[in-house]
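Peer 1: sequence isn't available, so here's the structure alone:
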């Protein structure tokens, strides 16, 4: 995170010591933003004609351009329109510095406060943030501009090119970055910038933009223009290329499954004006694994921060922000963001501390410090995740339905088949009724591979059992959840929930004494002071979860298996990716499954990602992570080996 030493102040106007340049005009930064970037891209007139508008920016800085655009959007955009604002920042400012830098303009105070409420930690990567009651999505990419934009999947309508001066930060105006800006543009995409530097003009022209000089703000000239070429659809991974769903006037979606994954999906889709109906085979929602009394929301880190860890960290950031917003609207949400402890040995704790994550994300504690956070004596060191927490999954499900009463739920509807007719309408049959929709999203956990279209997906059921334990009055009071391979959650002063057992390829849900014994033994082994005596009764719950061999979920469009096997049969010979055709899917069919025991942390970002894909909006995950969770990845791996 940028500290005070990286910034100098002159009359509360910040300058970068590294680039020796100001963050905005010293005369009137807001007027420059309004004239150069907003009016320079013919806004707000252009967004009056679109339900979704996408702005890309090359330097977030103080956030001035963003909050000024936010204010203009709220004032002038159509009521149901949505703004997607994408920006990048290699050296993010602290909340304190942003607040100070934007303190000049009282008319922006409300928007600055809303930005600071969701402003992320300084962890590299994509951060998707929601503002103005979810009407605005901010994708803030922390890292090098060229690398971040290279990982972005989006189509931008207008560009704010606002890096530090080309002479001081040439990387923000390089040929390579201009090519990425062009890749993310379409015919009619505009740009505007404060500079008139010749190299910038040449780089943009070479990338495919018409470039013009116009009167500048506080200077003689500046550049603006528009993209004039057909987008280049050559892909380095054509088998994962996002689908292009045909526009529909009906916008009706069926969600199969009424657990956390399905209800989160319906809730997110409905926020973008989709009519959603959930088909649940049981007589109530959250009847399967989502019916557990409690679960933990936290990241899962690895020493090398592989794709698994990166995905779960991104999902964690998104979910915490999502839950915060939901709880602000629905105080009945039983969300406890009081932090979570993870016991680690000294070596692992030291290694993970080398990741140098912000203290807002993770803190390494010795056993004495960890004991204070836990409320009882611990023998091991621990990692503390201060923004993590626990919640009741069933309460989350009912809260989401309460938050959007337009979601329709049909119970006792076990889906038997999916069929698509010639006009791409889906027909979903249950034992009693047939439903039609433009889009179907499969969210029924370990049963997600039951359909003809999904039978190729390697989903394995995994049984998990949790144990509900009663505490005696003399037992210590656990202050927050602790993970130790298993986990324990303090539901109340006198009640603990611990778990969970793991049995692959087991769909039985009857409680097993040996699994209770396993859970209690693990709890006693790691937290011997927590249970003062043997629990009087074994209570708990068992459910089946969907897992995959690489432990990552299946999120995205469902591949047309026959097309893949023919079109990509030569992939094993090492042919260059651009020689293969773009992927073909079952149009309008998506899946979100394979979450394992991490559904509470990952279901929300899965819903956001699938909604992005359906609506052709910027993806919330970078390209690497999107490919890592793509449902077709196992097909491609099989074809590579044949």
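Peer 2: All right, it came through fine. Predicted model, so just to flag it, every value in this text is computed and none were measured. Numbering: from 1, shown residues only.

Peer 1: can we go C-alpha only for contacts and neighbour counts from here?
Peer 2: Noted.

Peer 1: and the strands in the stretch 301-450 of the chain?
Peer 2: Here the stretch 301-450 of the chain has its strands, by DSSP state E, counting those that start in this stretch, at 335-336, 340-344, 363-365, 381-385, 389-391, 408-410, 415-420, 426-430, 434-437, 439-442.

Peer 1: what is the longest one packed up against?
Peer 2: Packing contacts for strand 415-420, counted by 3 or more Cα pairs under 8 Å, 6 or more residues apart in numbering; DSSP states H and E, involve strand 426-430.

Peer 1: now do the shortest one
Peer 2: Packed against strand 335-336 by the contact rule (3+ Cα pairs under 8 Å, 6+ apart) you find strand 389-391.

Peer 1: and the contacts of the strand it packs on?
Peer 2: The contact list for strand 389-391 (Cα atoms under 8 Å, 6 or more residues apart in numbering) reads 294-298, 334-340, 481, 489.

Peer 1: from the residues you listed, which land in helices?
Peer 2: Applying DSSP state H to the contacts of strand 389-391, no entry is found in helices.

Peer 1: dump those residues into CSV; add distance to residue 102 and neighbour count as well.
Peer 2: Converted to CSV, the contacts of strand 389-391 look like this (distance: Cα to Cα, whole Å; neighbours: other Cα atoms under 10 Å):
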residue, distance to residue 102, neighbour count
294, 41, 23
295, 39, 25
296, 37, 27
297, 33, 25
298, 33, 29
334, 35, 18
335, 32, 22
336, 32, 15
337, 29, 20
338, 31, 14
339, 31, 22
340, 34, 26
481, 39, 25
489, 42, 25
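
Peer 1: show me which of the residues you listed is closest to residue 210.
Peer 2: residue 298 (47.2 Å; Cα to Cα).

Peer 1: the nearest residue to that closest one once chain neighbours are set aside and residue 295, how far apart?
Peer 2: Spatial nearest neighbour of residue 298, chain neighbours left out: residue 388 (5.0 Å); criterion: Cα to Cα, 6 or more residues apart in numbering. Distance, residue 388 to residue 295, by Cα to Cα, to the nearest Å: 11 Å.

Peer 1: can you count the residues close to the residue nearest to residue 298?
Peer 2: The tally of other residues near residue 388 (other Cα atoms under 10 Å) stands at 24.

Peer 1: quick check: buried residues in stretch 244-251?
Peer 2: Of all the residues in stretch 244-251, those buried under the rule 16 or more other Cα atoms under 10 Å are 245, 251.

Peer 1: can you tell me what sits against it?
Peer 2: Identification of contacts with stretch 244-251 by Cα under 8 Å, 6+ apart yields 273, 274, 275, 437, 438, 439, 587, 588, 614, 615, 616.

Peer 1: ok, second structure coming up, stack it against the first:
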């Protein structure tokens, strides 16, 4: 992909072709080594850690500060591993490092694992990296290390394109990648422009090369560049820092991020479902004291209260923002479930997922997806009915698509684990009836000041819009009923999640959970026999043997309400000042293309994380990280386009353009 093409999230990439020479990986395409045979770690420390003066800079950080490193070639991950190791040794214990790294030709998992065996001192991090290694598909993939102290976002794709999609300010650059003489396409004007766009006064860089194209490109984009002694036999390298220059702002002002709210480090989260528990955990892992208010007697008793839910995404034939979010969310939630399941196996399992083609319409859709040939096999591949049955250990009603990284989670157990952080204090049986802002104290008061904090995140599904500052949000509940039935002893246990017209997961506590009905404009919480029978009919078409052996008379049902938005994207981000926004951007009623001067006003410290519908297990955890980053002013773990697509202000802007507000 050239740097002037648009990014196409999810599209399969060409994996790196590696030749092993004396136990050292060499790129076949670029005929260059991945790390120095004479001392790879020492070279990283010289070229990147020392050139960016990371040791003294990190020793001077204040508690709870955040720092961002961006890199132009992840390779084997050695630079990341060395930076993480230094961070843990020198930075304050509650400071946060975000490491953003681009890679157009990712190693396959086996080559990565073999390469990392060179560094046994990093074994814990290496094992975590290999376990969380994403498919070779373009996009952002975020992994958490060390209890949230270190975040790694792997941006797979062309470096200039990935940086253009990145929302964050970089403190130090690791300009790595193969030498300009071997990989000239990467070292482009577009890349240097994006490096400048994401730098601030004092941002530093280090790079192994002293080539003129790199020196001139950095100097022309605003860096003060100097030569320094190279590593080993290499005579020169480059280092330097950014000198502030005027940058042209091209984004609509209503999409500007809110002012950081990271001084008080005290927040209230309303709601203890997946959205609320994920948000509270994301903030707590960054050193925030969090009070969680929940109207029910314990966590996850409403929309997040089903015994099991599927980690499942429906991939689009052509790129969409929803597909991009769900792909990023599948990877992030999968790593979260794997991590929590190490402590409590009942939390969930990444056991794969079958999406069966049970109808002519679904067969056509899946065939179109396969014909587009966009996605790598490690993300999704076709299976016939025979192979699907072998994967599931039960006869399947059809073939379809297999997602190796799919699985299931117990929302209730997931929430309990997330809320067990020592900095989280849960207040159950606490309904929230009012939310008001005291400007003189810069505090939000809840229930006539029963609780107060400078930051509040509302995560209460469709009830979110019942609070006055958020009443403009178009959230609606959709009723869904699931069926729970004892595991029949006469047939094999299902070994993978199966989705078709409904879904079913492997048994948990000797119970199967399957369904679910989908009822719009129906607020009844009554369990209905006809919906139990409907769920069973869906199961019979997907897994006939299992349905034949389940006695529906011994089954129970559960009703929950999903909260959705008109565009079926979640609502995640800072809450705009509605009256100010309508007045400020009133010109959109007459001219949707009008260019406005910079300026946006949000309600200070108020955020929302809601509207996740039936895909909350995918979108809630990664959205919680978006919320934490917005509050602190740190880099986002998702692309800028996804952040814009879930921004709460979008509904107000659309109404202004249509003249309906």
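Peer 2: That came in fine, so what should we check first? The shown structure was predicted, so the numbers you read here are calculated from the model rather than taken from an experiment.

Peer 1: on that earlier part again, for the contacts of strand 389-391 of structure 1, could you give me a markdown table that also reports distance to residue 264 of structure 1?
Peer 2: A markdown table is the format used below for these (distance: Cα to Cα, whole Å):
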| residue | distance to residue 264 of structure 1 |
| --- | --- |
| 294 | 17 |
| 295 | 16 |
| 296 | 17 |
| 297 | 15 |
| 298 | 18 |
| 334 | 16 |
| 335 | 15 |
| 336 | 19 |
| 337 | 19 |
| 338 | 23 |
| 339 | 23 |
| 340 | 23 |
| 481 | 24 |
| 489 | 23 |
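
Peer 1: quick revisit: pick the one among the contacts of stretch 244-251 of structure 1 closest to residue 65 of structure 1.
Peer 2: Looking across these and measuring by Cα to Cα, the closest to residue 65 of structure 1 is residue 616, at 24.5 Å.

Peer 1: tell me the counterpart of the closest one in structure 2.
Peer 2: Superposed on structure 2 with TM-score structural alignment, residue 616 of structure 1 falls opposite residue 633.

Peer 1: which helices and strands does the longest helix belonging to structure 2 pack with?
Peer 2: Ordering each helix of structure 2 by length in residues (DSSP H) puts helix 321-343 first. Helix 321-343 of structure 2 sits against strand 139-145, strand 309-311, strand 348-349, helix 411-418, helix 616-632, helix 640-645, with contacts defined as 3+ Cα pairs under 8 Å, 6+ apart.

Peer 1: so where is the following helix or strand past the last one in structure 1?
Peer 2: Think helix 640-645 of structure 2. The helix or strand immediately downstream of helix 640-645 of structure 2 is helix 650-658, counting by DSSP states H and E. Alignment note (TM-score structural alignment): helix 650-658 of structure 2 is matched to residues 633-641 of structure 1.

Peer 1: return the residues in contact with the equivalent of residue 174 of structure 2 over in structure 1.
Peer 2: Under the alignment (TM-score structural alignment), residue 174 of structure 2 pairs with residue 160 of structure 1. Residues in contact with residue 160 of structure 1, defined by Cα under 8 Å, 6+ apart, are 37, 55, 56, 57, 58, 191, 192, 193.

Peer 1: ok, the last one - contacts?
Peer 2: Residues in contact with residue 193 of structure 1, defined by Cα under 8 Å, 6+ apart, are 36, 37, 160, 161, 162, 222, 223, 224.

Peer 1: and it, how close does it get to residue 129 of structure 1?
Peer 2: Going from residue 193 of structure 1 to residue 129 of structure 1 by Cα to Cα gives 25 Å.

Peer 1: likewise for the fourth one?
Peer 2: To residue 129 of structure 1, residue 57 of structure 1 is 15 Å away according to Cα to Cα.

Peer 1: ditto for the first one
Peer 2: According to Cα to Cα, residue 37 of structure 1 and residue 129 of structure 1 sit 22 Å apart.

Peer 1: the two: who's more crowded?
Peer 2: Legend: neighbour count by other Cα under 10 Å for residue 37 of structure 1 and residue 129, higher for residue 37 (26 against 22).

Peer 1: from the contacts of strand 389-391 of structure 1, which is closest to residue 576 of structure 1?
Peer 2: Looking across the contacts of strand 389-391 of structure 1 and measuring by Cα to Cα, the closest to residue 576 of structure 1 is residue 298, at 39.2 Å.

Peer 1: let me know whether that closest one touches residue 383 as I believe.
Peer 2: No - contact between residue 298 of structure 1 and residue 383 fails when scored by Cα atoms under 8 Å: they sit 11.4 Å apart.

Peer 1: which stretch of structure 2 lines up against stretch 411-418 of structure 1?
Peer 2: With TM-score structural alignment as the criterion, stretch 411-418 of structure 1 aligns to 428-435.

Peer 1: and the matching stretch, which residues are buried?
Peer 2: Result for stretch 428-435 of structure 2 [16+ other Cα under 10 Å]: buried residues 428, 430, 432, 435.

Peer 1: check stretch 469-487 of structure 2 too.
Peer 2: Buried-residue list, stretch 469-487 of structure 2, by 16+ other Cα under 10 Å: 469-470, 473-487.

Peer 1: endpoints of it, how far apart?
Peer 2: 47 Å.

Peer 1: check the mean deviation of the lengthiest strand in structure 1 from structure 2.
Peer 2: The longest strand of structure 1 (DSSP state E) is strand 460-470. On superposition with structure 2, the mean distance recorded for strand 460-470 of structure 1 (mean Cα distance after the TM-score superposition for structure 1) is 1.5 Å.

Peer 1: and that strand, what does it pack onto?
Peer 2: Counting by 3+ Cα pairs under 8 Å, 6+ apart, strand 460-470 of structure 1 packs on strand 495-499, strand 503-504, helix 513-526, strand 539-547.
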